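Colleague: next one to model:
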Amino acid sequence: MLTVEQAADRLAVSRTTMFALMKDKVVPSVLVGRYRRVPADELTAYIERLIAEAGRC
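Modeller: Have a look, this model is predicted:
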């Protein structure tokens, strides 16, 4: 599980952009107590989708 900040760092985006991706359900996240977390495998899957889409262009 990654914090929002860690996930944003891996994507090289801002926290605001990361929260928008989670809100739009582009990147799944879960609540752990009071904190939002991003499963590492879900972030990897999102990155792989981006790479696959870029390859189709």
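Colleague: use CA for all of it now, contacts and neighbours both
Modeller: Noted.
Colleague: all strands of the chain, in order?
Modeller: According to DSSP state E, the chain carries its strands in the segments 2-3, 30-32, 35-38.
Colleague: quick one, which of the ones you listed is nearest to Glu53?
Modeller: Proximity to Glu53 (C-alpha to C-alpha) singles out strand 35-38 among the strands of the chain, at 21.6 Å.
Colleague: what is the neighbour count of the residue lying closest to Glu5 once chain neighbours are set aside?
Modeller: Distances taken as C-alpha to C-alpha, 6 or more residues apart in numbering put Arg15 closest to Glu5, at 6.1 Å, once the chain neighbours are dropped. Arg15 has 15 neighbouring residues, counting by other C-alpha atoms under 10 Å.
Colleague: compare with the first, here's sequence two:
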Amino acid sequence: MTTVTPELLTVPEVMMRLRLGRSTVYDLIRSGRLVSITVGRSRRIPVDALRDFITREIKEAA
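Modeller: Here you go, the predicted structure:
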């Protein structure tokens, strides 16, 4: 059985990966620091956008 990595993550999945609260994740989205898309009434974060966010944060911290 192969595991497929989802291309789009839910807010709770991003919360778990970043170990941040819901409002913090939504603040990152609102500020434009974390790119997201809306599918119907649901908010989704592309995996690449999450990787880019982490990379930028690491570079800014250095």
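Colleague: quantify their similarity with the TM-score.
Modeller: Overlay of the two chains. TM-score (TM-score structural alignment, normalised by the length of the first structure): 0.89; 55 aligned residues with a C-alpha RMSD of 0.8 Å.
Colleague: quick one on the thing from earlier: isn't the residue nearest to Glu5 of the first structure up against Gln6?
Modeller: No. Contact criterion C-alpha atoms under 8 Å: Arg15 of the first structure and Gln6 do not qualify, at 9.2 Å.
Colleague: hey, where'd the helices end up in the first structure?
Modeller: When assigned using DSSP state H, the helices of the first structure occupy the ranges 4-11, 15-23, 40-56.
Colleague: which of the residues in the shortest one are classified as buried?
Modeller: For helix 4-11 of the first structure, a neighbour-count test (16 or more other C-alpha atoms under 10 Å) marks 4-8 as buried.
Colleague: so that helix matches what in the second structure?
Modeller: Across the second structure, the stretch matching helix 4-11 of the first structure (TM-score structural alignment) is residues 11-18.
Colleague: do stretch 38-52 of the first structure as well
Modeller: The aligned range for stretch 38-52 of the first structure is 45-59, by TM-score structural alignment.
Colleague: in CSV: the buried residues of helix 4-11 of the first structure, plus distance to Glu53 of the first structure.
Modeller: CSV is the format used below for the buried residues of helix 4-11 of the first structure (distance: C-alpha to C-alpha, whole Å):
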residue, distance to Glu53 of the first structure
Val4, 24
Glu5, 25
Gln6, 24
Ala7, 20
Ala8, 20
